[in-house]
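Engineer: pasting a predicted model and its sequence here:
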Amino acid sequence: MKAEEETISEEEQKKLIMQQDIAIIKRMNDINHKIAVMSGKGGVGKSTIAVNLAVAFALKGYHTGLMDVDLHGPDVPHMLGVENAILQQSPLGILPLNVMENLDILSIEFMLPSKGSPIIWRGPKKTGAIRQFLSDVSWGKLDMLIVDNPPGTGDEPLTVLQSISPLDGVVMVTTPQEVAGEDVRKCVNMVKGLKIPVLGIIENMSGFTCPHCKKEINIFGKGEGKELSEELEIPYLGSLPLETQVREKSDQGKPFILSDQESEISKKFMEIVSKIENTISNKRGD
């Protein structure tokens, strides 16, 4: 921290926070719908879901923004094949990166000195970075903003949930594994405690079809997402199979929803997107 920052009085700090709050409200007022994507634990495909959700809305004609606040593991740029991009400044603020028609993205990955540079920050600095994303980035007029949160119920997702208002809701991602369900239960209860809608839960990696014998193998189990939705009284958005092409396309920087729109997983995913679209449209009366 710079010496001059240490001399700021408590009153001046409160004034700066208030100014930032006002800037965030102004930025968010230009965005029609805001959706956060969350998971209880890592490794369930949350970022993959967030990326393909943003791409799907862009394909539907929504001017969409995708904000990656998974600060310690910012995978969004890699999944979209733009990890070496550099952000530009404008008189209105930081400009998000346009990656395809109707889709702009922002990630801290663009601001790191090298691809392997770690983020070694304590909570207040992470909170400050996210609030700066919200206040200083010039998204302009958006139909949709998708926020890819880190897993869990820590500082980063809490900052997003408390700073973006109104938030249309949260999409929860889990796998059929029981331990993943236990963790996502905590996330759901956190969101409900903040009086924010849960748009639904997606059970990812649900079943794998052997390419040789065509038999379905439930590697991580099956049905945890459906059971959780009934237990917690939240919508069940659907399940997505475990497919090699999803991993391959993500590694290549090509979202699966773009690569093969006629595949089983793409069709199932678009059904999920339509459910989310209908829910938020009905909530706002669009």
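Structural biologist: That came in fine, so what should we check first?
Engineer: when you work out contacts or count neighbours from here on, use the C-alpha atoms and nothing else.
Structural biologist: OK.
Engineer: any chance you could map the helices in the protein?
Structural biologist: 3-6, 10-29, 46-59, 76-79, 123-136, 155-163, 178-193, 224-232, 244-251, 256-259, 264-284 (DSSP state H).
Engineer: how about K249, what does it touch?
Structural biologist: 79, 255-256, 259 (Cα atoms under 8 Å, 6 or more residues apart in numbering).
Engineer: find the residue at the geometric middle of this structure.
Structural biologist: With the centre of the chain defined as its mean C-alpha position, the nearest residue by Cα atoms, centre = their mean is D148, 1.9 Å away.
Engineer: which other helices and strands does the strand with the most length in the chain contact?
Structural biologist: As assigned by DSSP state E, the longest strand anywhere in the chain is strand 31-39. Secondary-structure packing of strand 31-39 (3 or more Cα pairs under 8 Å, 6 or more residues apart in numbering; DSSP states H and E): helix 46-59, strand 142-148, helix 155-163, strand 169-174, helix 178-193.
Engineer: out of these, deepest packed?
Structural biologist: With neighbours taken as mean count of other Cα atoms under 10 Å, the helices and strands packed on strand 31-39 reach their highest mean count in strand 169-174, at a mean of 26.
Engineer: angle of that one against helix 155-163?
Structural biologist: Between strand 169-174 and helix 155-163, the angle comes out at 150 degrees (axes from the mean of the first three to the mean of the last three Cα atoms, to 10 degrees).
Engineer: need the residues that contact strand 169-174.
Structural biologist: Counting by Cα under 8 Å, 6+ apart, 34-40, 44-46, 49, 180-181, 184, 188, 191, 196-204, 225 sit against strand 169-174.
Engineer: now the residues you listed: which count as buried?
Structural biologist: Buried subset of the contacts of strand 169-174 (neighbour count, 16 or more other Cα atoms under 10 Å): 34-40, 44-46, 49, 180-181, 184, 188, 191, 196, 198-204, 225.
Engineer: do you know how far L142 is from I22?
Structural biologist: 18 Å (Cα to Cα, to the nearest Å).
Engineer: how about E216?
Structural biologist: 52 Å.
Engineer: which residues touch the residue nearest to the centre of the chain?
Structural biologist: So D148 contacts 36-38, 46-47, 50, 66-70 (Cα under 8 Å, 6+ apart).
Engineer: of all these, which comes closest to M100?
Structural biologist: L66 (11.9 Å; Cα to Cα).
Engineer: is it true that that closest one touches V99?
Structural biologist: No - with contact defined as Cα atoms under 8 Å, L66 does not reach V99; the gap is 10.4 Å.
Engineer: who touches both of those two?
Structural biologist: Joint contacts of L66 and V99 (Cα under 8 Å, 6+ apart) are I105.
Engineer: below is structure B, check it against A:
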Amino acid sequence: MTLADALDTIPDPLSGRGLVASGRIATPREKGGIADLILDVTGLDEAQRGALEQAARAVALGVPGIRDVRIMQTAEKTGRRIIAVASGKGGVGKSTVSANLAVALKRLGLNVGLVDADIYGPSQPRLMAAEGVKPEARDKQLIPVATRHGVPMLSMGQLVPGGQAIAWRGPMAAGALGQLVDADWAGMGVDTLVVDMPPGTGDVQLSMIQKHKPAGAVIVSTPQDLALIDATRAIDLFVKAGVPVIGLIENMAGYACPHCGEISDPFGSGGAEAQAKALGLPFLGRIPLAIAIRTASDAGDPPAAGDGPEATAFTDLATRVAAWLNPSLSPRF
């Protein structure tokens, strides 16, 4: 058994996954019988940090050839968990899923905030009924905007005039992302951020991974083959960066005729579930193609805030994500 394999037998206190698979420990290094480990203790209390370091040291010393272990603890300065909601292409409903996931997690009792990281095409102000509300700043730090759904949020759509093109190069977009993520979320009681990522695998995604490493990523796709091909690219980016993929969501899955109730599948059916199985990833569920979701979203009233089958679909999704974040609480959900 390699050193990495041995360390991966230790469960992460938050996700329940192995320390390497969860990103708690970067790829360990060993030279001359000395193992160097970098342990990410973000989100853990003092007792958990000590226990985890002790366990990692004991397991590493049990690997043949290892005679000494050096461990350095690191933690994100924000102290928050970030859930990145991503897709390989646009038009799959990622922003709608992000808004409703945040609202549903809030209803489950989590302290959630929402960041619209789609710098060039921000839509969360409309989805969360926060258009025209500009955030204030204190000591050069943005203060998130409260919403009627109990989920504070920030978006570039609140910082630039409506309809104005945001024609920025990569470094400027990355800087804007940093302002949104490093805002005063603690002052709003937020400890979990849902981040609506832009489509693709470009500068903003790389900046998020490198500077604000997510605890996990949720991938959104429609059932059609083209969307699944692009979703696989997004998954590959997170996997290579050591960000755990929480699972795959199939959006726009099944349309119920409002007149006869018959279900049709204009985008296909089951593609995302099959792809998740092929990749060895959890399938988080299906969100229907429903006119109620579209009309409620346009009105700034996320379906997850109400009742009905659409709310149930988002609640089921949030339940699975919450259980992934807090395995010890899963029976509660």
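Structural biologist: Structure received. Keep in mind that this is a model prediction, so the values were computed, not measured.
Engineer: distance of the residue opposite R131 of structure 1 in structure 2 once aligned relative to Q48 of structure 2?
Structural biologist: Under the alignment (TM-score structural alignment), R131 of structure 1 pairs with G178 in structure 2. The gap separating G178 of structure 2 from Q48 of structure 2 is 28 Å, by Cα to Cα.
Engineer: more neighbours: these two, which one.
Structural biologist: G178 (17 against 14; other Cα atoms under 10 Å).
Engineer: can you give me the strands for the stretch 1-150 of structure 2?
Structural biologist: Using DSSP state E, counting those that start in this stretch, the strands of the stretch 1-150 of structure 2 run over residues 29-31, 34-40, 68-74, 81-86, 112-116, 137-138, 141-142.
Engineer: of all the ones you listed, which one is nearest A174 of structure 2?
Structural biologist: Here strand 112-116 is closest among the strands of the stretch 1-150 of structure 2 (Cα to Cα), at 12.8 Å.
Engineer: what's the average distance of the closest one to structure 1?
Structural biologist: Mean deviation of strand 112-116 of structure 2 relative to structure 1 after superposition (mean Cα distance after the TM-score superposition for structure 1): 0.7 Å.
Engineer: residue range for that strand in structure 1?
Structural biologist: The aligned range for strand 112-116 of structure 2 is 64-68, by TM-score structural alignment.
Engineer: buried residues in the matching stretch?
Structural biologist: For stretch 64-68 of structure 1, by 16+ other Cα under 10 Å, it's 64-68.
Engineer: again with stretch 168-188 of structure 2
Structural biologist: 173-174, 176-178, 180-185, 188.
Engineer: reformat the residues you listed as TSV; add distance to P258 of structure 2.
Structural biologist: Shown next, in TSV, are the buried residues of stretch 168-188 of structure 2 (distance: Cα to Cα, whole Å):
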residue	distance to P258 of structure 2
A173	42
A174	43
A176	42
L177	41
G178	44
L180	40
V181	41
D182	44
A183	43
D184	44
W185	41
M188	41
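Engineer: which residue packs closest to E136 of structure 2, ignoring adjacent ones?
Structural biologist: The shortest distance from E136 of structure 2 to any non-neighbouring residue, by Cα to Cα, 6 or more residues apart in numbering, is to I143 (5.5 Å).
Engineer: trace A253 of structure 2 over to structure 1, please.
Structural biologist: Checking TM-score structural alignment: A253 of structure 2 goes with S206.
Engineer: burial of that match, as a residue count?
Structural biologist: Under the neighbour criterion other Cα under 10 Å, S206 of structure 1 is assigned a count of 26.
Engineer: quick check: L142 of structure 1 touching M28?
Structural biologist: No - using Cα under 8 Å, L142 of structure 1 is not in contact with M28, being 9.2 Å away.
Engineer: counting neighbours, what do you get for P266 of structure 2?
Structural biologist: That count, for P266 of structure 2 with other Cα under 10 Å as the rule, works out to 13.
Engineer: rewinding a little: of the contacts of K249 of structure 1, keep whichever come out buried.
Structural biologist: 79, 255-256.
Engineer: let's have the residues you listed in a markdown table, adding distance to V246 of structure 1.
Structural biologist: Output for the buried ones among the contacts of K249 of structure 1, formatted as a markdown table (distance: Cα to Cα, whole Å):
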| residue | distance to V246 of structure 1 |
| --- | --- |
| M79 | 10 |
| P255 | 8 |
| F256 | 6 |
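Engineer: which member of these is positioned nearest A58 of structure 1?
Structural biologist: P255 (12.4 Å).
Engineer: map the closest one onto structure 2.
Structural biologist: That one, P255 of structure 1, aligns with P302 by TM-score structural alignment.
Engineer: equivalent analysis for M190 of structure 1, please.
Structural biologist: Using TM-score structural alignment, M190 of structure 1 pairs with L237 in structure 2.
Engineer: and the gap between its match and Q158 of structure 2?
Structural biologist: 29 Å.
Engineer: go on, L228 of structure 2?
Structural biologist: Between L228 of structure 2 and Q158 of structure 2 the computed distance is 32 Å (Cα to Cα).
Engineer: what of H212 of structure 2?
Structural biologist: 21 Å.
Engineer: right, and D183 of structure 1 touches V44 too?
Structural biologist: No - counting by Cα under 8 Å, D183 of structure 1 does not reach V44; the two are 11.1 Å apart.
Engineer: S165 of structure 1: how many residues sit nearby?
Structural biologist: Neighbour tally, S165 of structure 1, other Cα under 10 Å: 14.
Engineer: contacts only, for it.
Structural biologist: Counted by Cα under 8 Å, 6+ apart, S165 of structure 1 has contacts 25, 28.
Engineer: same question for K215 of structure 1.
Structural biologist: K215 of structure 1 neighbours (Cα under 8 Å, 6+ apart): T209.
Engineer: ok, it to F208 of structure 1 distance?
Structural biologist: Relative to F208 of structure 1, and taking Cα to Cα, K215 of structure 1 is found at 8 Å.
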